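K.L.:
everything below, folded, please.
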Amino acid sequence: MADFLDTRELADTYYRECALLARALTGARLAMVFDHLVREREADRPALGFGREGSTSAAVGRVHND
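P.N.:
Purely as a prediction, here's the structure:
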């Protein structure tokens, strides 16, 4: 992917690649990718420190899906 904000490229390339990967990893005959969410941090907000020493913010401490 060159541009995750390009919805056409996402649907044409990334969805297909994700479905192929899911099938390869699980042995499934069919995998359907039907939705995505692109998150962007506001320009005036500080970068996440991911819990590193001296950082004022941290990311969620566990894997999640929303």
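
K.L.:
from here on, contacts and neighbour counts on C-alpha atoms
P.N.:
OK.

K.L.:
what residues of the top helix by length along the chain count as buried?
P.N.:
Using DSSP state H, we find that the single longest helix of the chain is helix 15-26. Using 16 or more other C-alpha atoms under 10 Å as the test for burial, helix 15-26 gives 15, 19, 20, 22.

K.L.:
run this one through as well so I can compare:
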Amino acid sequence: MRWAPRGCGGTRPSPEHVKRNGWHDQNILVVSPDDQRLTWPERELVRQLGEKLYGTRNISEDRNG
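P.N.:
Below you'll find the predicted structure:
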């Protein structure tokens, strides 16, 4: 398709931009337990919170495919 419907064109915001806006606009925090910007204790806290709220994650799945 060579054209997009009205309002669907333009650029897509980056995932970081979407996460930042979610935090500022809706008080939603999206954090990966693998985010290297966090210290080990912070990543561990994120992992524990995720498991408490949503159960253990399946890390054996290939995320790239």
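
K.L.:
and the TM-score between them?
P.N.:
Between these two chains, after superposing, the TM-score reads 0.27 (TM-score structural alignment, normalised by the length of structure 2); 23 aligned residues with a C-alpha RMSD of 2.7 Å.

K.L.:
by contact count, what packs against the longest helix of structure 1?
P.N.:
With contacts taken as 3 or more C-alpha pairs under 8 Å, 6 or more residues apart in numbering; DSSP states H and E, helix 15-26 of structure 1 sits against no other helix or strand.

K.L.:
secondary structure element for residue 48 of structure 2?
P.N.:
Assessed by DSSP states H and E, residue 48 of structure 2 sits inside helix 40-54.

K.L.:
in that helix, what's buried?
P.N.:
Buried residues in helix 40-54 of structure 2 (16+ other C-alpha under 10 Å): 43, 46, 47, 50.

K.L.:
ok, so of the residues you listed, who is nearest residue 19 of structure 2?
P.N.:
Nearest to residue 19 of structure 2 among the buried residues of helix 40-54 of structure 2 is residue 46, at 15.5 Å by C-alpha to C-alpha.

K.L.:
farthest-separated two in the buried residues of helix 15-26 of structure 1?
P.N.:
15 and 22 (10.6 Å).

K.L.:
which member of the buried residues of helix 15-26 of structure 1 is positioned nearest residue 7 of structure 1?
P.N.:
Taking the buried residues of helix 15-26 of structure 1 together and measuring to residue 7 of structure 1 by C-alpha to C-alpha, the closest member is residue 15, at 10.4 Å.

K.L.:
and the gap between that closest one and residue 23 of structure 1?
P.N.:
12 Å (C-alpha to C-alpha, to the nearest Å).
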